[in-house]
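**Q** Okay, sequence plus prediction incoming.
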Amino acid sequence: MSDNILQRARRTFLLEANALNDVGLLLDEAFEQSVQLIHNCNGRVVFSGIGKSALVAQKIVATFNSTGTPSIFMHAADALHGDLGMVQEKDIVVILSKSGYSPEIKALVPLIKNFGNKIIAIVGNKDSYLAQQADFILNTSVSQEACPNNLAPTSSTTVQMVMGDALAVCLMELKGFKDDDFAKFHPGGTLGKKLYLTVADVFTANEKPMVLETQSLKEVIVEITKRRLGVTAVVDEKGQLAGIITDGDLRRMLEKNTDIEQTVARDIMTKHPKTIDPAELAVSALDLMRRNAITQLAVVAGAEYQGIIHIHDLLKEGLI
């Protein structure tokens, strides 16, 4: 029974992957022209569809908006009952349909054409009504659905989705859409934080543990305990970072039977510790910690010690 389930699952992946490959080979000048049309559009891109195609259209709208191409979704059925008013003069309309013959689509298309808006069809039948009426045809024909009855939209909706992604990616490249642009549209959540949250945004909420090179071991222990970060920076008289002492350094020092009474900060500090500039991204601090198997970094601007960023800070921000 388990083997049959896995075989069916793998068959689904194979059928949909083959469908994607086949549709990729169907791309032609109409795709390039559609990308250029959208790129030069002074309005929005209005996506529409019915049934499963409508759900795919909504996902594509979300992708377009998050990558800098203003888009809206208009359900084909609702368009016939008032929502058609959302289509503005300079908008481009993209209609998704497997058959291209749905009654709602057949009723919607002439209305849009009367408005004078350009229509791009993402359609699974090049001979359909929708394809014949569209200005540009993006062929998403599939030879077989992954559904064992060859009925439920599976392969066909997958290729529609990827066609939308292909449009979005090409538009991103034409626009020169970069990480900074992406961050503007994703300010919330982990994704946004990885793109804009800096070390300075995080470490300033912490205590600033610090001792001079000549301070005693007792003073070092008190500072580490008081600041609750498991570490203290060691600075010179100018406030510049000379080294760092962690609670682990203290334990290792005690194991060596060191003369505690004579020990000062400079004797046990780690010289040339890993540091990070406050302007760096917080995710860069996380990467540096992971690569060096450490949990704290000294924050340094130039040579001046600013504070400590701890891996717990990054955990609180949801970066881990």
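**A** Sure thing, it's come through.

**Q** use CA for all of it now, contacts and neighbours both
**A** Fine.

**Q** Residue 138 sits in which helix or strand?
**A** strand 136-139 (DSSP states H and E).

**Q** so after that strand, what's the next helix or strand?
**A** helix 155-175.

**Q** In that following helix, which residues are buried?
**A** Neighbour counts over helix 155-175 (16 or more other C-alpha atoms under 10 Å) mark 155-165, 167-169, 171-172 as buried.

**Q** Packing partners of that helix?
**A** Counting contacts by 3 or more C-alpha pairs under 8 Å, 6 or more residues apart in numbering; DSSP states H and E, helix 155-175 is packed against helix 2-26, helix 29-39, helix 52-66.

**Q** looking at those helices, which is buried most?
**A** Neighbour counts (mean count of other C-alpha atoms under 10 Å) averaged over each of these peak at helix 52-66, with a mean of 20.

**Q** quick one: contacts of that one?
**A** With C-alpha atoms under 8 Å, 6 or more residues apart in numbering as the test, helix 52-66 has contacts from 47-49, 70-73, 75-76, 96-98, 153, 157, 160-161, 164-165, 168, 182, 185-186.

**Q** So how do I select the buried members of the residues you listed in PyMOL?
**A** Buried residues within the contacts of helix 52-66, by 16+ other C-alpha under 10 Å, are selected in PyMOL with:
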select buried, resi 47+48+49+70+71+72+73+75+76+96+97+98+153+157+160+161+164+165+168+182+186
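
**Q** Tell me who's in contact with residue 133.
**A** residue 109.

**Q** Without its sequence neighbours, what residue ends up closest to residue 31?
**A** Nearest residue to residue 31 in three dimensions, chain neighbours excluded: residue 138, at 6.2 Å (C-alpha to C-alpha, 6 or more residues apart in numbering).

**Q** let's bring in a second model and compare:
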Amino acid sequence: MSIILLIAVAVVGLVFAVVLINFFGLWLRALTSGAPVGIPTLIAMRLRGIPNSLIVNARITAVRAGIEVTTAELETHFLAGGSVDQVIRALIAADKAGIKLDFNRCCAIDLATSGSGKTVFDAVRTSVNPRVIDCPGTDSGKGTIDGVAKDGITVLARARVTVRSNLDRFVGGATEETIIARVGEGIVRAIGSKETYKGVLENPQDISKDVLNRGLDAGTAYEILSIDIADVGVGNNIGAKLQTEQAEADKQVAQAKAEMRRAAAVAAEQEMRAKVVEAEAQVPLAVAEAFRKGNLGIMDYQKIRNVSADTDMRSSIAKDAGKPPTK
């Protein structure tokens, strides 16, 4: 009986030693930091596969910053696939900046940004310190936004958009790409409303004001603070190019119609020549018939031959006169 008791005491002692080795230091650190966590809670975390040091350290950081958060809330967010460290950092940054951000909304933003390359801490930081977005974007492959004024001159512009995160719309709101696309569309529309390109060059701020007043940040995760035209220049004369192309097209149409008329005239001429040849072929028959009926004498026939010979001679002389002289 004493042996069994000794074994039981040894087992209990071994378990107690294992608990002390694994959890006592973490428990003591939490206790001395003002964020106590019970040893049973630490054991339960280990059994659920949750890194208890991560949860305890995150709670210590939050409590020391004056933010109350329970270990159960942190465990739930970890099991949901969220980043506990980023949530705590974001809560602290929002609290120090005076931004209202509760734990549940912070966790929702963290889960929404998971896998996007951004974090909830970045969202809070952008809300505190606005960031600048280049328009067009650096990855678009274009250096400028091209718009055409009413006089046909292309205006090349680059804009810098200052935005800050809108935490109320961060979950489900459109991203930077939407901001860039809307601002680019607004700039093109504003340039197109100008009578001449000179109006854009003289007052580029009118473009930014017009675009800013359109409320382009609606439905996005950002609030547009300002739109500044960083650079503006003059491109090609699209109007003149279009007019030139239209004139060339009209010329080709006119040439085609003239060619059709020329072909019709040539065809008509050939038809007339054919009729003349046909009529000339009837002359010998008519002459023979006139001889048989006695309507034509030999002298009359000789005069006809002389007239025909004179006509052929004049035609030959006229053709030779139209040729250039030979050396």
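**A** Nice, I can see it. This structure is a prediction, so every number in the text was calculated from the model and none was measured.

**Q** so what number do they get for TM-score?
**A** The TM-score (TM-score structural alignment, normalised by the length of structure 1) is 0.25; 137 aligned residues with a C-alpha RMSD of 6.7 Å.

**Q** picking up where we left off before, would JSON lines of the helices and strands packed on helix 155-175 of structure 1 with distance to residue 255 of structure 1 be doable?
**A** Formatted as JSON lines, these follow (distance: least, C-alpha to C-alpha, whole Å):
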{"stretch": "helix 2-26", "distance to residue 255 of structure 1": "55"}
{"stretch": "helix 29-39", "distance to residue 255 of structure 1": "67"}
{"stretch": "helix 52-66", "distance to residue 255 of structure 1": "56"}
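
**Q** Can you check which of these gets nearest to residue 92 of structure 1?
**A** The closest of these to residue 92 of structure 1 is helix 29-39. By C-alpha to C-alpha, the value is 7.2 Å.

**Q** helix or strand right after the closest one?
**A** Taking DSSP H and E, what comes next after helix 29-39 of structure 1 is strand 45-49.

**Q** For that following strand, name the packing helices and strands.
**A** Here strand 45-49 of structure 1 touches helix 52-66, strand 71-75, strand 92-97, going by 3+ C-alpha pairs under 8 Å, 6+ apart.

**Q** Tell me what angle the second one forms with strand 92-97.
**A** Comparing the axes of strand 71-75 of structure 1 and strand 92-97 via axes from the mean of the first three to the mean of the last three C-alpha atoms, to 10 degrees yields an angle of 50 degrees.

**Q** what's the angle between strand 71-75 of structure 1 and helix 52-66?
**A** Interaxial angle, strand 71-75 of structure 1 versus helix 52-66 (the same axes, to 10 degrees): 160 degrees.

**Q** that older thread, with residue 106 of structure 1 as the reference, measure out to the residue nearest to residue 31 of structure 1.
**A** Residue 138 of structure 1 sits 18 Å away from residue 106 of structure 1, going by C-alpha to C-alpha, to the nearest Å.

**Q** Please apply the same query to residue 299 of structure 1.
**A** For residue 299 of structure 1 relative to residue 106 of structure 1 (C-alpha to C-alpha), the value is 63 Å.

**Q** Give me the more crowded residue out of the two.
**A** A count of neighbours by other C-alpha atoms under 10 Å puts residue 299 above the other of residue 299 of structure 1 and residue 106, at 27 against 15.

**Q** tell me which element the more buried one is part of?
**A** strand 296-301.

**Q** so what does that strand touch, helix or strand wise?
**A** The helices and strands touching strand 296-301 of structure 1, judged by 3+ C-alpha pairs under 8 Å, 6+ apart, are strand 275-276, helix 282-292, strand 304-310.

**Q** Just say helix, strand or coil for residue 155 of structure 2.
**A** Classification of residue 155 of structure 2 by DSSP: H, G, I helix; E, B strand; the rest coil places it in strand.

**Q** Over to residue 235 of structure 2?
**A** strand.

**Q** hang on, residue 171 of structure 1 packs against residue 34?
**A** No: with contacts counted by C-alpha atoms under 8 Å, residue 171 of structure 1 stays clear of residue 34, the gap being 10.1 Å.

**Q** Just the closest of the buried residues of helix 155-175 of structure 1 to residue 217 of structure 1, please.
**A** Using C-alpha to C-alpha, residue 172 comes nearest to residue 217 of structure 1 of the buried residues of helix 155-175 of structure 1, at 57.0 Å.

**Q** Distance check, that closest one against residue 38 of structure 1.
**A** 11 Å.

**Q** next one: residue 32 of structure 1
**A** 10 Å.

**Q** And residue 189 of structure 1, by the same measure?
**A** From residue 189 of structure 1 over to residue 38 of structure 1 (counting by C-alpha to C-alpha), the distance is 29 Å.

**Q** That's all I had, so thanks and see you.
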